[in-house]
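# A structural model of the following input is requested.
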Amino acid sequence: MSLQYQLMAELEKAFDDLVEATEALVASARQHPPAMWRFDGEADIDWLMRALTDYWYQDGQDGRATRDHVGVVVANDELLEHALNVNQCKDAFARQLGVARKQHPAMIAELKATLPFRHPVLHDHLKGSGMARLHLKQCWRRLPIADAPVSRIRLAWYSSGRSIKRMSVADVEAKLARLNNEAAHVQIQYRLLASLPDGEMLAQVQTQAPLMRANLFFREPLEDGHTRRAMNVALPLFVPAPDNRLPQINQPAPNPPEKRTRALRGDSKLESEPFIPSLRIYRYRF
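Model (predicted):
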């Protein structure tokens, strides 16, 4: 068996396991309907199924963007077990993807196009909907699950997130080399970079899309003494509750704020303006 064939077979099995685990969760919810709340409309089992099986790119969708399905699902022990199993399958699928990307990256594009055909129900759902390729991150992103019963959930948009990657001058120079070296603005940035000491570390900053964040207030303190926890909730949040009762939930604004929701820290380690704008490279303050 060739390496590519073996990798594809393992990925297909991981995807099958994920779909089957998700179908089992939805079937359990249909048999014993849980209390649910939805941020942008009416919550029902069909909405839950769509949210949990939204694995696809839509026409024109930015490949880096994901669609959110914010809501709350009250889970009994059986439903909670299904949710945990779905996350295990998502983790397994993500691990297999990591292996494939490392050992045979060319197969990823084929994977996005062929996996949907393995599940006729999912494939039929795509027909005429402008969705035909698998969105891998929307497959492996985990379901948020509360650690214990919750009395209150406070939802709020979070618009100040950013990822920062430390890079050497040589790393930045290599990235600049991939741009159009004849362009005047690239030449200017080359000269700026050349003025720095070779040992200086720089930062590449990626502003993250606004996301919904949930502050959970537990009914009883956890074993470690904590009474609350914050988590991002791009998918329905599963909260254990033997009494099938929804916690108190606020209704946040329908859209994220246009500006940052948190003030800039006065002790920010990065300069306020990019040093190499084309690559979003900043210098650290000294």
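# For the rest of this, base every contact and every neighbour count on C-alpha atoms.
Will do.
# can you pull out the strands in the chain?
Counting by DSSP state E, the chain has strands at residues 36-38, 71-75, 150-158, 162-168, 201-207, 211-218, 228-232, 237-240, 248-249, 281-283.
# Throw those strands into JSON lines and include distance to L134 and mean neighbour count, thanks.
Formatted as JSON lines, the strands of the chain follow (distance: least, Cα to Cα, whole Å; neighbours: other Cα atoms under 10 Å):
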{"stretch": "strand 36-38", "distance to L134": "25", "mean neighbour count": "19"}
{"stretch": "strand 71-75", "distance to L134": "23", "mean neighbour count": "26"}
{"stretch": "strand 150-158", "distance to L134": "27", "mean neighbour count": "19"}
{"stretch": "strand 162-168", "distance to L134": "25", "mean neighbour count": "13"}
{"stretch": "strand 201-207", "distance to L134": "24", "mean neighbour count": "18"}
{"stretch": "strand 211-218", "distance to L134": "22", "mean neighbour count": "20"}
{"stretch": "strand 228-232", "distance to L134": "23", "mean neighbour count": "15"}
{"stretch": "strand 237-240", "distance to L134": "23", "mean neighbour count": "24"}
{"stretch": "strand 248-249", "distance to L134": "33", "mean neighbour count": "14"}
{"stretch": "strand 281-283", "distance to L134": "32", "mean neighbour count": "21"}
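# can you put those strands in CSV and add distance to M8?
As requested, the strands of the chain are exported to CSV (distance: least, Cα to Cα, whole Å):
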stretch, distance to M8
strand 36-38, 36
strand 71-75, 34
strand 150-158, 38
strand 162-168, 32
strand 201-207, 32
strand 211-218, 33
strand 228-232, 31
strand 237-240, 31
strand 248-249, 43
strand 281-283, 37
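# of the ones you listed, which approaches H104 most closely?
strand 162-168 (25.5 Å; Cα to Cα).
# So which bits of the longest helix seen in the chain are buried?
Longest helix of the chain, by residue count under DSSP state H: helix 3-31. Within helix 3-31, the residues scored as buried using 16 or more other Cα atoms under 10 Å are 7-8, 10-12, 14-19, 21-26, 29.
# one more, for comparison:
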Amino acid sequence: MPELPSATYRLLAELESAFDTLLEQLEQVALIFEQGNYPAWIFEHEEDAGKWLRRALFDMWHEEGQDGRETRNYIGLIGADERLMDAVLQANSAKEEISRLINRIKTSSPQGVSEAKARLPKRHPDVNEALRGGGLARLHLKQCWRHLPVAPAAVARVRLAWYASGRSIKRLTVAEAEQKLLQLDTDAAHVRIQLRKLADIPSQETLAQVQRQAPLMRANLFYVEPLADGHIRQAMNVALPLFVPIHRGRLPDYNTPPAHPPLQRTRARRRDEKLEDEPFLPSVRVYRYR
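The predicted structure follows:
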């Protein structure tokens, strides 16, 4: 690897310190939970709640063959008093600092993130187990900085449901779409065909690149009293355990969703959906607008 700029090394040192802080804050969350008698519900797991939470908090590894864009889910509800909630919020602040520093390192040097991934696992308490179990201990940055979901006020009930039809849509110019195709094997027949198709449409046309999102669990929270903004209901994604303030000594009313997401789309197709049904440039997931 080429020598990194001195500014990048300084940022890497800051990142190592921030990562140590994150591990300390996560340890605090785990210890406080283990030492207290907190109400908890875990989705589709029967193991001890303390062990499960610790595994959820410290899971920052890539599994063999795992898509780097995907993260593992740890779905559950945990009733939290002020002490536990404060520890969770501090852990989230530490996660925000990790994300901020990674973005600065990316800007400083493209190779800096690779160096960070090589350094940080050595500071992780489970690194030896990860090395024994799966070869290289590769840090999963998205699982490192994703927030622990928190309800800001007492919740009366929680309704959990799979959301399996999500997608992200990014607008592209024709020139940008062409650049994405040119990064592929331009000697391949299917790529040449797509380049010709692209050349036949107006250069000012707007296209859309679509990324299908993995199924996720969505929680609808119904609060005991309206929030400061007047809302009494809030929806949030819950890939990690949801911490809710203890109300009347117990968890809010909740449902148990199906064990697996639906195989087919469950929501009706939006009437205003403007993209064509078939991709215009399949190799780069680009669609035309109707």
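# Could I get the TM-score for this pair?
Superposed pair, TM-score by TM-score structural alignment, normalised by the length of structure 1: 0.95. Supporting alignment: 284 aligned residues with a Cα RMSD of 1.5 Å.
# of all the strands of structure 1, which lies closest to A100 of structure 1?
Using Cα to Cα, the nearest of these to A100 of structure 1 is strand 162-168, at 24.1 Å.
# In structure 2, what range does the longest helix of structure 1 match?
Using TM-score structural alignment, the residues of structure 2 aligned to helix 3-31 of structure 1 are 7-35.
# hmm, back to that, do you know which of the strands of structure 1 lies nearest W47 of structure 1?
strand 36-38 (8.8 Å).
# Give the other helices and strands that the closest one contacts.
strand 71-75 (3 or more Cα pairs under 8 Å, 6 or more residues apart in numbering; DSSP states H and E).
# For the strand it packs on, which helices and strands make contact with it?
strand 36-38, strand 237-240.
# The ones you listed into a markdown table, with extra columns for distance to D267 of structure 1?
Conversion of these to a markdown table gives the following (distance: least, Cα to Cα, whole Å):
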| stretch | distance to D267 of structure 1 |
| --- | --- |
| strand 36-38 | 38 |
| strand 237-240 | 34 |
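# separation between Y55 of structure 1 and V233 of structure 1?
16 Å (Cα to Cα, to the nearest Å).
# ah, wrong one, I meant S160 of structure 1
As judged by Cα to Cα, S160 of structure 1 and V233 of structure 1 stand 16 Å apart.
# what's the answer for L202 of structure 1, then?
Separation of L202 of structure 1 from V233 of structure 1 (Cα to Cα) stands at 31 Å.
# try K259 of structure 1
Distance from K259 of structure 1 to V233 of structure 1, by Cα to Cα: 20 Å.
# neighbour-wise, which of the two wins?
V233 (21 against 9; other Cα atoms under 10 Å).
# Tell me which residue of structure 2 lines up with that one.
Using TM-score structural alignment, the partner of V233 of structure 1 in structure 2 is V238.
# ditto for L52 of structure 1
Using TM-score structural alignment, L52 of structure 1 pairs with L57 in structure 2.
# Check R265 of structure 1 too.
Under TM-score structural alignment, R265 of structure 1 pairs with R270 in structure 2.
# check contacts around its match.
Applying Cα atoms under 8 Å, 6 or more residues apart in numbering, we find R270 of structure 2 in contact with no residue.
# Next one: it from S165 of structure 2, what distance?
12 Å.
# which residues are common contacts for those two?
Joint contacts of R270 of structure 2 and S165 (Cα under 8 Å, 6+ apart) do not exist.
# Excluding chain neighbours, what is closest to R265 of structure 2?
S165 (5.9 Å; Cα to Cα, 6 or more residues apart in numbering).
# Measure how buried whichever residue in structure 1 pairs up with that neighbour is and give me the count.
Using TM-score structural alignment, the partner of S165 of structure 2 in structure 1 is S160. S160 of structure 1 sits with 16 neighbouring residues when counted by other Cα under 10 Å.
# Spit out the contact partners of S160 of structure 1.
S160 of structure 1 neighbours (Cα under 8 Å, 6+ apart): T207, Q208, P210, R260, T261, R262.
# Kindly write the ChimeraX command that selects the buried subset of the residues you listed.
Burial among those is assessed by 16+ other Cα under 10 Å; the matching ChimeraX selection reads:
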select :210
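# What are the buried residues along stretch 123-138 of structure 2?
H124, V127, A130, L136, A137, R138.
# Same question for stretch 267-284 of structure 2.
In stretch 267-284 of structure 2, counting by 16+ other Cα under 10 Å, buried: L275, P279, F280, L281, V284.
# picking that back up, what is the nearest of the buried residues of stretch 123-138 of structure 2 to W52 of structure 2?
Relative to W52 of structure 2, and with distances defined as Cα to Cα, the nearest of the buried residues of stretch 123-138 of structure 2 is A130, at 17.0 Å.
# Quick check: the aligned residue for the closest one in structure 1?
Aligned partner of A130 of structure 2 by TM-score structural alignment: L126.
# contacting residues around its match?
Here L126 of structure 1 is in contact with A132 (criterion: Cα under 8 Å, 6+ apart).
# Sweet, I'm off.
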